[in-house]
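1. The following block contains a protein sequence and its predicted model.
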Amino acid sequence: MLIHYILLVVGFVLLYYGAEWLVKGSSNFARSLGVTPLVIGLTVVAFGTSAPELVVSLVASIQNKSMIAVGNVVGSNICNIALVLGLAAFLMPITSNQSVVRRDIPLMLAISLFLLLISWNSTISRFEGVILFSGVILYTIYNYMISKKESALLAEGCFSDAEAELEDIGFIESRTKQITLIIVGIAGVVIGAQVLIDSAVIVMRQFGVGEKFIGLTIVAFGTSLPELATSVVAALRKEMDISIGNLIGSNVFNILSVIGAASMVRPIPIPGGFFESGLIIDYCMMLGVSILTWVMMRKSFTVSRTGGFILLCSYIGYLAYLIPNA
């Protein structure tokens, strides 16, 4: 059975580097075609960093592992706020601009509530998937318009958050290298998702746990690795706005694009029922840590070290609840 543990690690690694190569290759390719850095940052980079969650949930949906498909997104969103933001803030207090508190977090909460409402009947239908995926298109257009407006207000020589993030990726002139990175990145994410799901199911079932626990913990943590690495490094570099901006944006994309695309491929049933399966508690946890973050930031626009510690303790407490109920 050692091989399955090795494959689990291989799946994590392929997901992480696959997403990184996909973002790097596709952003450089778009840049070489004359697409502006702002547009690339809001589309290619945003979708690319959510590629692990997207592919994992699509594969799980196709394989009729619906609890992994949903659990991956809900668990990843909890992980992004409670673990990743908590750890980043514990290392370095995170201060962001007012728009995150007044616009982005409330929007994330509204979308999370909508997901709860459409899950109420224990099924996310294709039509509801279309609504969600349409939302990500509108969200991207909205962000583009807002960023264009904000960029116009910046002093000459400054960059928006999206453009600054793209500058960190670097530029590759060779078209061959760009295309190679895209192909290898897609292959890495797709193969990594398949390997991760298969090995995680085998390993976790040795301990007698179900798909919901697998999706909410192991798979969710694996697909959150890019956000974890990005946010911790950003916090250590004192680039706080990039750290929290990535996490909020990722959570919105996870719900709209990942659940949306997965349910369009195949309606997502919730085995045992939304309430009976206990998924309602996981949804409430996702909403709870998001509200907690908003409360922490609503006046000072900062998540302090104490706040980061509270978020980390929330995640540990959540794991303590999941394990006995697995």
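-> Now that the structure is in, tell me what you want to look at.

2. For the rest of this, base every contact and every neighbour count on C-alpha atoms.
-> OK.

3. name the element residue 316 belongs to?
-> Assigned by DSSP states H and E, residue 316 falls within helix 305-322.

4. Going by neighbour count, which residues of that helix are buried?
-> Buried residues in helix 305-322, counted by 16 or more other C-alpha atoms under 10 Å: 305, 307-312, 314-315, 318.

5. out of the residues you listed, who's nearest residue 52?
-> residue 315 (21.2 Å; C-alpha to C-alpha).

6. Verify the contact between that closest one and residue 79 for me.
-> Yes. Applying C-alpha atoms under 8 Å as the test, residue 315 and residue 79 come out as touching, 7.4 Å apart.

7. is it true that residue 119 touches residue 274?
-> Yes. Counting by C-alpha under 8 Å, residue 274 is a contact partner of residue 119 at 6.8 Å.

8. Who has more neighbours out of those two?
-> Using other C-alpha atoms under 10 Å as the criterion, residue 119 and residue 274 rank with residue 119 on top: 23 against 19.

9. what residues are up against the closest residue to residue 112 other than its chain neighbours?
-> Leaving out its chain neighbours, the residue that sits closest to residue 112 by C-alpha to C-alpha, 6 or more residues apart in numbering is residue 287, at 6.8 Å. The contact partners of residue 287, by C-alpha atoms under 8 Å, 6 or more residues apart in numbering, come to 109, 112-113.

10. circling back to that earlier point, with distance to residue 225 as extra columns, can I get the buried residues of helix 305-322 in CSV?
-> Shown next, in CSV, are those (distance: C-alpha to C-alpha, whole Å):
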residue, distance to residue 225
305, 22
307, 22
308, 18
309, 20
310, 21
311, 18
312, 16
314, 19
315, 16
318, 19
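
11. out of the residues you listed, which one sits closest to residue 245?
-> residue 308 (15.9 Å).

12. do you know how far the closest residue in space to the closest one that isn't next to it in sequence is from residue 31?
-> Of all residues not flanking residue 308 in the chain, residue 86 sits nearest, at 3.9 Å (C-alpha to C-alpha, 6+ apart). According to C-alpha to C-alpha, to the nearest Å, residue 86 stands 34 Å off from residue 31.

13. ranges for the strands of the chain?
-> With DSSP state E, the ranges of strands along the chain come out as 94-95, 123-124, 268-269, 302-303.

14. Let's have those in TSV, adding mean neighbour count.
-> Below are those laid out as TSV (neighbours: other C-alpha atoms under 10 Å):
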stretch	mean neighbour count
strand 94-95	24
strand 123-124	21
strand 268-269	23
strand 302-303	24
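
15. another one to put next to it:
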Amino acid sequence: MLQLWLEFILMAIFIIISGTYLSKYGDIIADKSGLGQAFIGGILIAMATSLPELVTSVSSVIVGAPDIAVGNAFGSNTFNLVILAFADLLQGKGPLLLRVNYSHLLSGLVGILLSALVVFSLILSHFMNFNLSIFGVGIDSIILLFTYIVTVRMIYRYDKKNPLDPDDPVKEVDPNPDYTLNKALVGFLVCAVVIVFSGYRLSITADQISMLTGIDQSFMGSIMVAAATSLPELVATIAAIRIGSYNMAVGNVFGSNIFNMTIIFFADVFYTQGVLLDNVRIVHILTATVGIIMASIILIGLFYRSRRSFMWMGWDAIAAAVVYFAGVYLLFQLGLNVI
């Protein structure tokens, strides 16, 4: 048992380190390729930092642990949102959301939409036995991917027309003169390989720990695995806060949450025992609902822009954190008591 926990921790450390450098190389690639701010914060870096979640979830369904796969996707979303509460504490006095612009409302709402689609699909499959598929992939997963592609295009076009606030830090000189585009691409690929291996081993050890300890797969995926694979987002967000790039920090979180929902499609593709969402526990609706509530609180705070704070944190960040920890407690109770 001790060996399994040590391997789990070691693989998590590999993911943290590789995910951090993956984010760095992704930033360099975005800068040197001229993809623009939308891809830097909300799309490219978000996809880069979400690669651990993708690899771990796909590996989980391959080894026969679909609940870890789905729980990882939803759990990472809730963990990412609580990262914003931590970032609010780090950035100094006053609410963090006062420092970012309204354009994040769009990406936040898209994240809620995708989560709601999965919840709706879980309800249909579990209570109405509705599980249509195409070549073994659930029609719900296909709709999810299609919705992601359409909405990401909307976000990109909106960002082109409405760039981030002009008072955000502007890179007037190349911040990475020692890196060429090709060097950054090689570094990105190396980190990706490490994450693929680490994510695969992480999913195997998580499944084994679940079986030996009696800890439910849903809880393992939604809390422990999700926290481990979301640490690159935490590092990237803290780094953005330290340089005063608040829009980058918030964009990375919302962008990661959007991409995380497509993980369900890719996991479904590799799941060979039927339609993925038809073979996971209904308890995932709880994790998804917690994420939707947290995102709604943050978006309301972004729109309302209250200046009131407590212990340097905005009340929206505090409320989101309270919802998160309440959800963790409820999920733990359900994981132990619900079959």
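-> Sure, I can see it. In this text, all values refer to a predicted model and were calculated from it rather than measured experimentally.

16. Quick check: TM-score for this pair?
-> Superposed pair, TM-score by TM-score structural alignment, normalised by the length of the first structure: 0.82. Supporting alignment: 311 aligned residues with a C-alpha RMSD of 3.0 Å.

17. Packing partners of the helix holding residue 316 of the first structure?
-> helix 86-91, helix 279-297 (3 or more C-alpha pairs under 8 Å, 6 or more residues apart in numbering; DSSP states H and E).

18. Show me what the residue nearest to residue 112 of the first structure lines up with in the second structure.
-> In the second structure, residue 287 of the first structure lines up with residue 292, judged by TM-score structural alignment.

19. what do you get for residue 143 of the first structure?
-> Per TM-score structural alignment, residue 143 of the first structure is aligned with residue 155.

20. Based on its surroundings, how many neighbours for its match?
-> Neighbours around residue 155 of the second structure, by other C-alpha under 10 Å: 21.

21. who are the neighbours in contact with it?
-> With C-alpha under 8 Å, 6+ apart, residue 155 of the second structure has these contacts: 38, 106-107.

22. give me that answer again for 10 Å
-> Residues near residue 155 of the second structure by C-alpha atoms under 10 Å, 6 or more residues apart in numbering: 38-39, 42-43, 103-104, 106-107, 110, 161, 255.

23. and the gap between it and residue 12 of the second structure?
-> 32 Å.

24. again, but for residue 317 of the second structure
-> For residue 317 of the second structure relative to residue 12 of the second structure (C-alpha to C-alpha), the value is 27 Å.

25. now do residue 258 of the second structure
-> Taken as C-alpha to C-alpha, the span from residue 258 of the second structure to residue 12 of the second structure is 23 Å.

26. With residue 101 of the second structure instead?
-> Remark: distance between residue 101 of the second structure and residue 12 of the second structure (C-alpha to C-alpha) = 34 Å.

27. Just want to know which of those two has more residues nearby.
-> Each of residue 101 of the second structure and residue 12 has its neighbours counted (other C-alpha under 10 Å); residue 12 has more, 24 against 16.

28. Now for the closest residue in space to that one that isn't next to it in sequence, how many residues are close by?
-> Excluding its sequence neighbours, the residue lying closest to residue 12 of the second structure (C-alpha to C-alpha, 6+ apart) is residue 228, at 5.5 Å. As a burial measure, residue 228 of the second structure scores 25 neighbours (other C-alpha under 10 Å).

29. quick one: contacts for residue 228 of the second structure?
-> 8-9, 11-16, 52-53, 72, 76, 79, 199, 202, 221.

30. which of those residues tops the neighbour count?
-> residue 72 (37 neighbours).

31. you'd agree that one is up against residue 206?
-> No. The criterion here is C-alpha atoms under 10 Å, and residue 72 of the second structure misses it with residue 206 at 11.2 Å.

32. Between the two, which contacts overlap?
-> With C-alpha under 10 Å, 6+ apart, residue 72 of the second structure and residue 206 have common neighbours 60, 217, 220-221, 224-225.

33. Take those and lay them out in a markdown table including distance to residue 277 of the second structure.
-> Formatted as a markdown table, these follow (distance: C-alpha to C-alpha, whole Å):
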| residue | distance to residue 277 of the second structure |
| --- | --- |
| 60 | 14 |
| 217 | 15 |
| 220 | 17 |
| 221 | 15 |
| 224 | 21 |
| 225 | 19 |
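
34. Sort out for me which of those residues are in helices.
-> 60, 217 (DSSP state H).

35. The shared contacts of residue 72 and residue 206 of the second structure: which two are farthest apart?
-> It's 60 and 224 that sit farthest apart of those, by C-alpha to C-alpha, at 13.7 Å.

36. Compare those two and say which is more crowded by neighbours.
-> residue 60 (29 against 19).

37. For that one, list the residues it contacts.
-> So residue 60 of the second structure contacts 54, 66-70, 72, 199-204, 206-207, 221, 267, 270-271 (C-alpha under 10 Å, 6+ apart).

38. now do 7 Å
-> Each residue near residue 60 of the second structure by C-alpha atoms under 7 Å, 6 or more residues apart in numbering is listed here: 66, 68-69, 203-204.

39. so which of those hold up in the first structure?
-> Contacts conserved in the first structure for those, counting by both residues aligned by TM-score structural alignment, their matches' C-alpha atoms under 7 Å: 66, 68-69.

40. Show me the residue sitting in the middle of the first structure in space.
-> Of all residues in the first structure, the one closest to the mean position by C-alpha atoms, centre = their mean is residue 250, 4.0 Å from it.

41. got a list of what the aligned partner of that one in the second structure touches?
-> The alignment partner of residue 250 of the first structure in the second structure, by TM-score structural alignment, is residue 256. By C-alpha under 7 Å, 6+ apart, residue 256 of the second structure lies in contact with 46-47, 50.

42. want to throw these into a markdown table with distance to residue 299 of the second structure and neighbour count?
-> As requested, these are exported to a markdown table (distance: C-alpha to C-alpha, whole Å; neighbours: other C-alpha atoms under 10 Å):
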| residue | distance to residue 299 of the second structure | neighbour count |
| --- | --- | --- |
| 46 | 19 | 27 |
| 47 | 21 | 24 |
| 50 | 21 | 29 |
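
43. so which of those persist in the first structure?
-> Those retained in the first structure, by both residues aligned by TM-score structural alignment, their matches' C-alpha under 7 Å: residue 50.

44. just to revisit the earlier point, relative to residue 186 of the second structure, which of the kept ones among the contacts of residue 60 of the second structure is nearest.
-> residue 69 (28.3 Å).

45. Excluding chain neighbours, what is closest to the closest one?
-> Closest to residue 69 of the second structure by C-alpha to C-alpha, 6+ apart is residue 57, at 3.9 Å.

46. likewise residue 4 of the second structure?
-> residue 205 (6.0 Å).

47. Mind telling me what that neighbour corresponds to in the first structure?
-> Per TM-score structural alignment, residue 205 of the second structure is aligned with residue 199.

48. ok so, going back, relative to residue 176 of the first structure, how far out is the aligned partner of the residue nearest to residue 12 of the second structure in the first structure?
-> Aligned counterpart of residue 228 of the second structure in the first structure: residue 222 (TM-score structural alignment). Distance, residue 222 of the first structure to residue 176 of the first structure, by C-alpha to C-alpha: 30 Å.
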